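> below are the sequence and a predicted model for it; my questions follow.
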Amino acid sequence: MEVKKISSTILKVPISHPYELPLTIFDRFADNIHIPVLYVFTPTTSSNADIISALSKTLFHFPTLTANLSTNSHGRPCLTVGDPQGGALLVEATVSSKLEDHLPFTPSPDFTLLHPEDENAKHSLQVQLNRFQCGGLVIGVTNHHRVADGQSMGSFFVTWGKMVRGIHNDPLPAVYDQSWLKPRHPPLVQFDHWGTDFMPLSSQPKECCLFNPIVVDPSEITNMLLHFSPEFIMKLKAQTGKLTTEKHTTFETLLGYLWRKVTIARQLDDKECTMLRISVNGRSRLWPPVPLEFFGNLVLNAYPKANSKELIEGGVATAAEIIRKGLRFIGEDYFRSFIDLGEVYGDRDLVPCYDKDTNLLSPILEVNSWLGFGFDEVDFGGSGTFRGFLPTWEPLEGLLVLIPAASGDGGVDVFLSLLEKHAVVLREISHTLD
């Protein structure tokens, strides 16, 4: 794939007086990285000029995406909105081939050519418009995770698409009111977040999170995209009814199925502990509920664990039930405890446990669900067809992302990164029912 960058510019939001917005405890817990994704559209689409104009208008309502990550006078991490060095990077590029030559999009290292460099990026939001010979369009976007989580970026993308089509949201979609995250008085840290969410402080016992210290050559890691139809998922759900009368969700069922399959493919020892690290959206878990339009980060992790042999022999029903219990543990009390932790220890150097991760997560599986975030509802105008939304190439073993199926059949696509030798096994068993 030959990609030629033809122009780049910085889009700024007109702010007369720059201001600092402190990072919340949830922002500080988020990955200190850029998240790169691709949107794929067949021709015809709106012009680059219309898409860029709409992006400028949209950023006015999402100003933190143009902010700089910095520290305030007290040494606390913050966003500086209106910083002269800030703004969003916008790149226009052409691709020498036709889009149809690359469809359907399946993970490839070439994907990294379709978005700006995400390592050590200077801007919180980076956008690259890639025009193919046929007029097809791939929009590559990277955003800093400490500025916005998946729910927030879903709202941003949907609003941007509406702006392109001349539809203006009323009320405006972004909510920045941090009063939703006020600590209790007095603060009450009910749960032990040390060694689970954050690394223990120097004065605390040296209990460690589960992690693998081994680093592998990135060439040993591959990415794959699996599709699961609604019919296949219904068959899985029929298996989960064996242990409970309460129906399991699509997420619990499919993830339980995949957890077992990946454990088999990884060839873990029978007694080895395997763990999921599942992103949990706190907006609906807090009371009163935080609006879905809250912009920023409001995500913690659930950590379901199981013995490898127990997981494999227990079937999908057992795996789904372990996941359900793990998710329900991360309820309002846990989120409130985490908020209060930020009040008590906010002036300390808090390091998320996953900062110890190498590029080999096994026996951990990091799980993100992009279902229900509206990514598949994005429409940039024109008569072209939406053909996919997916991460770019990720050289991180153990990453699993659930995505609305690009086929539009109501199923689920699963992006998964594994060692190549394990991916070979998984491809053979990925759709075999026990």
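Nice, I can see it. Note that the coordinates shown come from a computational prediction; the quantities given were computed from them, not determined experimentally. Numbering: from 1, shown residues only.

> switch to C-alpha atoms for all contacts and neighbour counts from now on
OK.

> in whichever strand or helix holds residue 51, what's buried?
Per DSSP states H and E, residue 51 falls inside helix 48-61. For helix 48-61, the buried set under the neighbour-count rule, 16 or more other CA atoms under 10 Å, comprises 51-52, 54-59, 61.

> and if you look at stretch 24-39?
24-31, 33-39.

> now do stretch 102-114
Quick answer for stretch 102-114 (16+ other CA under 10 Å): 105-107, 111-114.

> can you measure across it, start residue to end residue?
Stretch 102-114 has its terminal residues 13 Å apart, counting by CA to CA, to the nearest Å.

> how far off centre is that stretch?
18 Å (CA atoms, centre = their mean, to the nearest Å).

> and what of stretch 26-34?
11 Å.

> identify the residues contacting that stretch?
Stretch 26-34 is contacted from outside by 118-119, 121, 124, 142-149, 197-198, 296-300, 350-352, using CA atoms under 8 Å, 6 or more residues apart in numbering.

> those in strands, which ones?
142-144, 299-300 (DSSP state E).

> highest neighbour count among those residues?
Compared across these, residue 142 has the highest neighbour count, 25 neighbours, by other CA atoms under 10 Å.

> so for residue 422, what's the nearest residue that isn't a sequence neighbour?
residue 265 (5.1 Å; CA to CA, 6 or more residues apart in numbering).

> next: residue 97.
residue 133 (5.6 Å).

> picking up where we left off before, among the buried residues of stretch 24-39, which two are most distant?
25 and 39 (30.4 Å; CA to CA).

> here comes the other one, which I'd like you to weigh against the first:
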Amino acid sequence: MDVEIISKEFIKPSSPTPLHLKTYKLSLLDQLHDHCYPPVSLYYPLKQDTELSISSTDIDQIVSKRLQLLKQSLSETLSSFYPLAGKMKDKLSVDCNDEGIYFAEARAKCTLNEFLNRPDLSLVIFKFHPVVGNEQRQSKEIAGAHVGKIQVTRFSCGGLVICACILHMVADGVTLGSFLMSWAARAGKNIGEDTSICPNYEISSLFPQNDHTYPREATAFSKSGKFVVRRFVFDAQAIANLKAKATTSSTSLQNPSRVEVVTALISKRIMAAFKAKSGSYKPNLLTRVLNLRPLVRPPLSENSFGNFVWNADALCKDHDDEVELDGLVWKLRESFTKVVKRLQGDGEGSLISLCEDTRSGDGIEAWLHLLEEDLALLELDRELLGFASLDPTPLGKCSSISHNVIPQSKL
């Protein structure tokens, strides 16, 4: 499927950024993240709950009005999220110069339903994304990089895909979610009404920057080669079965979360695939990304702008591939608990899970990025496929039509 860029522009904030806010300083937590643009893609049909045909002229008019509304409401939203309309001044700060957020319009030569019937994930990653491959993997040169980028792709039926991303050095997925919700609220109301979320910019004072801090890199566990992506979708019944499986052993594991059991199953099958391929066991690192906002004491606002995330790592070694599902859930929970105790002292903390919900809201859609030969083994794994569907159409009852990690309470 061809996707053609038809226009590029910069959407400026509707009101100028005050002089005393022209420089936004990164925090210590921001400095630990790479120069990359993780995206969120949102899919919208032209009209919902209707089978009525619409002429191409009417489609053009409707899409034109929607694009204009998107731009106007985006401009209003950027007045509050002003760093997204700027550029990186250097590795420690953003020049909030109101130049505007990068906004590209593209055209896809098929209908939205044709794409969603058999979605090609490479298109989602490379054709709908406003950051081209070379730019995503560019050198360590940071100065001049745009903080925010958006691409709106129009299908021949009038459906739209909105793909938005923020430079990870500046903010995390929760911030991106807050920005999208604020933008959506303004687009759904009359422009000019006070419907936006007001971000909190206290992170640099809470975690002062350090000139000698560099992004974390898991070099010991990284690989090179041809990586591919597949979707494994777990519905509500499959997740309930996994929870039951994880609590039927002699351990005292109680109330495993959806994310814990799905992560544990996928990790267990990946370790089995690695062992089958190499003939010997190799250590594996399990990592969960935690939203620190509700975990610190006192809790921070969900609208706190920046990177309030931390990794909870669990190293599986000494033939841990033989451990049962509940054992892997224990490892994940222990890694989480250690992070919580460091943040809160010795008090107990409740599990706060970030997950990619299915369209019905009670399942999980997992995107696996693995070497092609490793993923080929998982595509034939009977235990994994006993709980998950491989690359089902997002138009089905239990599939998702959006992707990336955003807190469930915000969707």
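That came through, no problem. Everything quoted here is computed from the prediction, not taken from an experiment.

> quick one on the thing from earlier: next up, the contacts around the residue nearest to residue 422 of the first structure.
422-423, 425-426.

> secondary structure element for it, which one?
With DSSP H and E as the test, residue 265 of the first structure turns up in helix 250-266.

> residue range for that helix in the second structure?
Per TM-score structural alignment, the counterpart of helix 250-266 of the first structure in the second structure is residues 258-274.

> how big's the offset between the matching stretch and the first structure?
Here the mean offset of stretch 258-274 of the second structure against the first structure after fitting is 1.2 Å, by mean CA distance after the TM-score superposition for the first structure.

> circling back to that earlier point, okay, the buried residues of helix 48-61 of the first structure in TSV with distance to residue 288 of the first structure next?
TSV is the format used below for the buried residues of helix 48-61 of the first structure (distance: CA to CA, whole Å):
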residue	distance to residue 288 of the first structure
51	37
52	37
54	33
55	32
56	33
57	31
58	28
59	28
61	24
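
> turn the ones in strands among the contacts of stretch 26-34 of the first structure into a markdown table, columns for distance to residue 98 of the first structure.
Converted to a markdown table, those look like this (distance: CA to CA, whole Å):
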| residue | distance to residue 98 of the first structure |
| --- | --- |
| 142 | 24 |
| 143 | 27 |
| 144 | 30 |
| 299 | 39 |
| 300 | 41 |
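
> hang on, the earlier thing: what is the aligned counterpart of the residue nearest to residue 97 of the first structure in the second structure?
Checking TM-score structural alignment: residue 133 of the first structure goes with residue 156.

> wait, doesn't its match sit right on residue 113?
No. The criterion here is CA atoms under 8 Å, and residue 156 of the second structure misses it with residue 113 at 10.4 Å.

> which of the contacts of residue 265 of the first structure are also in contact in the second structure?
Among the contacts of residue 265 of the first structure, the contacts conserved in the second structure (both residues aligned by TM-score structural alignment, their matches' CA atoms under 8 Å) are 422, 425-426.

> who's in contact with the equivalent of residue 78 of the second structure over in the first structure?
Correspondence of residue 78 of the second structure to the first structure, assessed by TM-score structural alignment: residue 59. If you count contacts by CA under 8 Å, 6+ apart, residue 59 of the first structure has them with 13, 65-66.

> overlap between those residues and the second structure?
Under both residues aligned by TM-score structural alignment, their matches' CA under 8 Å, what these keep in the second structure comes to 13, 65-66.

> restricted to strands, list the residues you listed.
Reading strands off these, I find no matches (DSSP E).

> which position in the first structure pairs with residue 189 of the second structure?
Aligned partner of residue 189 of the second structure by TM-score structural alignment: residue 166.

> can you tell me how far that match is from residue 55 of the first structure?
Distance from residue 166 of the first structure to residue 55 of the first structure, by CA to CA: 12 Å.

> neighbours of the residue nearest to residue 301 of the second structure when sequence neighbours are not counted, just the number please.
Excluding the flanking residues, the one nearest residue 301 of the second structure by CA to CA, 6+ apart is residue 293, at 6.5 Å. Around residue 293 of the second structure there are 18 other residues, counting by other CA under 10 Å.

> who's in contact with residue 293 of the second structure?
299-302, 304, 308.

> from those residues, list just the buried residues.
The buried subset of those - by 16+ other CA under 10 Å - is 300, 302, 304, 308.

> from the residues you listed, pick the one nearest residue 263 of the second structure.
Closest to residue 263 of the second structure, out of all of these and judged by CA to CA, is residue 308, at 21.7 Å.

> trace that closest one over to the first structure, please.
Under TM-score structural alignment, residue 308 of the second structure pairs with residue 298 in the first structure.

> which element, helix or strand, includes the equivalent of residue 325 of the first structure over in the second structure?
Aligning on TM-score structural alignment places residue 325 of the first structure opposite residue 334 in the second structure. Assigned by DSSP H and E, residue 334 of the second structure falls within helix 325-344.

> mean deviation of that helix from the first structure?
Averaged out, helix 325-344 of the second structure is 1.6 Å away (mean CA distance after the TM-score superposition for the first structure).
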